[in-house]
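> next come a sequence and a model predicted from it.
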Amino acid sequence: MDFQIKAFKIISTLEAISFLLLLFIAMPLKYIWDLPQFVSVLGMAHGILFVLYLIGAYFMYEKLNWSLKTFAIVAFCSVLPFGPFYADKKYLPAS
C-alpha cells in the first residue's frame, strides 16, 4: 500500500479516537465533575488531527481521483463520531 494512503489511514484513526475521547470522556469530566484539564489537552490534539485529516482528505481526493461528492462525504465524516472509520472502510483501498 502507498505511504500516503497508509499515513492518511493512521491520521484518520487517530482523529476518530481523539474525537470519541473528547466527547465521551473529557466532556463529561468537564461538565459533570468540573475537571476541564482533559478538554484542554484532548481538544488541542483533536484540533491538530482534525486539520491533518482534512489536508489528508484533499491529498486523497487528488491521488485517488475522487469525485467532489466523495471528497465532501469524507470531509463531512470528520465531524461525525465514528465517521472517519466509515470513510476509511468505504472510500480507501484495503490494506
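Cool, got the structure. Residues are numbered from 1 along each chain as shown.
> CA only for contacts and neighbour counts going forward, please
OK.
> centre-most residue in the chain?
Closest to where the C-alpha atoms of the chain average out (CA atoms, centre = their mean) is E15, at 3.3 Å.
> what count of nearby residues applies to the closest residue to that one other than its chain neighbours?
In space, and not counting its chain neighbours, E15 is closest to L49: 5.2 Å by CA to CA, 6 or more residues apart in numbering. Other residues within reach of L49, judged by other CA atoms under 10 Å, total 21.
> ok, L49 - contacts?
Contact analysis of L49 by CA atoms under 8 Å, 6 or more residues apart in numbering lists 11, 14-15.
> quick one: the residues you listed as CSV, columns for secondary structure too.
Converted to CSV, the contacts of L49 look like this (DSSP: H, G, I helix; E, B strand; the rest coil):
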residue, secondary structure
I11, helix
L14, helix
E15, helix
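> quick one on the thing from earlier: check which helix or strand the residue nearest to E15 maps to.
Using DSSP states H and E, L49 falls within helix 37-63.
> helices or strands up against the helix or strand just after that helix?
For helix 37-63, the following helix or strand on the C-terminal side (DSSP H and E) is helix 68-77. Using 3 or more CA pairs under 8 Å, 6 or more residues apart in numbering; DSSP states H and E, the elements in contact with helix 68-77 are helix 37-63, helix 83-91.
> then this one, side by side with the first:
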Amino acid sequence: MLKTPLGRFRLTAWIQAVAYLLILFVAYPLKSAGMPQAVTIFGNIYGAAFLLLVLTLIYARSALDWSLSRPIIIFFVSFIPFGLIVMDLLWMRKWEDGSISRSA
C-alpha cells in the first residue's frame, strides 16, 4: 500500500477519517461528561491528521497527474463523517488498478 503515491494517500485518508470519527464520537461525548481536555487531545490528533491529508493530497495530485476537480472533491468529502472511508471503499481502490481514467 505504501509503495505508490495513491497508496500513501489512501493510508493518510484512513488515518484522518478515524481521527475525525474519534473527535465526533469520543471526544465530544467525553466533553459533555465533564472531560473537556479530551477535545483538546483528540483535536490536536485530528489537526495533525488533517494537515497530513492535505499534504499527501497535494503530493498525490502532482504525482498522479490528477485534474483539480478530484482533490477538491476529496477535500470536501473529508468533512463528512465516514466520507473518506466510503470514498476509499467505492472509488480509490479502483483508481489504484487504473480502471478509472487518471484525469477524472
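Structure's in. What do you need? What you see is a predicted model; the values in this text were computed from it and never measured.
> now the TM-score, please.
Once the chains are laid over each other, their TM-score by TM-score structural alignment, normalised by the length of structure 1 reads 0.84; 93 aligned residues with a CA RMSD of 1.7 Å.
> what's the matching residue for the residue nearest to E15 of structure 1 over in structure 2?
Under the alignment by TM-score structural alignment, L49 of structure 1 pairs with A49 in structure 2.
> for S78 of structure 1, give its distance to F59 of structure 1.
As judged by CA to CA, to the nearest Å, S78 of structure 1 and F59 of structure 1 stand 15 Å apart.
> check the secondary structure at F79 of structure 2 for me.
Applying three-state DSSP: F79 of structure 2 is coil.
> neighbours around it, how many?
13.
> farthest residue from the center of structure 2?
Ranking residues of structure 2 by C-alpha distance from their mean position (CA atoms, centre = their mean) puts G34 at the top, at 29.1 Å.
> dump the residue contacts of it.
G34 of structure 2 neighbours (CA under 8 Å, 6+ apart): none.
> that one -> structure 1?
By TM-score structural alignment, G34 of structure 2 lines up with D34 in structure 1.
> compare S78 and F59 of structure 1 (neighbour count), which wins?
S78 (24 against 16).
> so what's the more buried one closest to, chain neighbours aside?
In space, S78 of structure 1 is closest to P84, 5.8 Å off (CA to CA, 6+ apart).
> correct me if wrong: the one you found contacts F76.
No: assessed by CA atoms under 8 Å, P84 of structure 1 is found out of contact with F76, at 9.0 Å.
> which one of those two is surrounded by more residues?
Neighbour totals were compared for P84 of structure 1 and F76, and P84 leads with 25 against 14 (other CA under 10 Å).
> from W66 of structure 1, how far out is the more buried one?
Using CA to CA, P84 of structure 1 is found at 16 Å from W66 of structure 1.
> hmm, back to that, CSV for the helices and strands packed on helix 68-77 of structure 1, including distance to D2 of structure 1?
As requested, the helices and strands packed on helix 68-77 of structure 1 are exported to CSV (distance: least, CA to CA, whole Å):
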stretch, distance to D2 of structure 1
helix 37-63, 10
helix 83-91, 15
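> for I25 of structure 1, find the nearest of those.
For those, proximity to I25 of structure 1 was assessed by CA to CA; helix 37-63 is nearest, at 8.4 Å.
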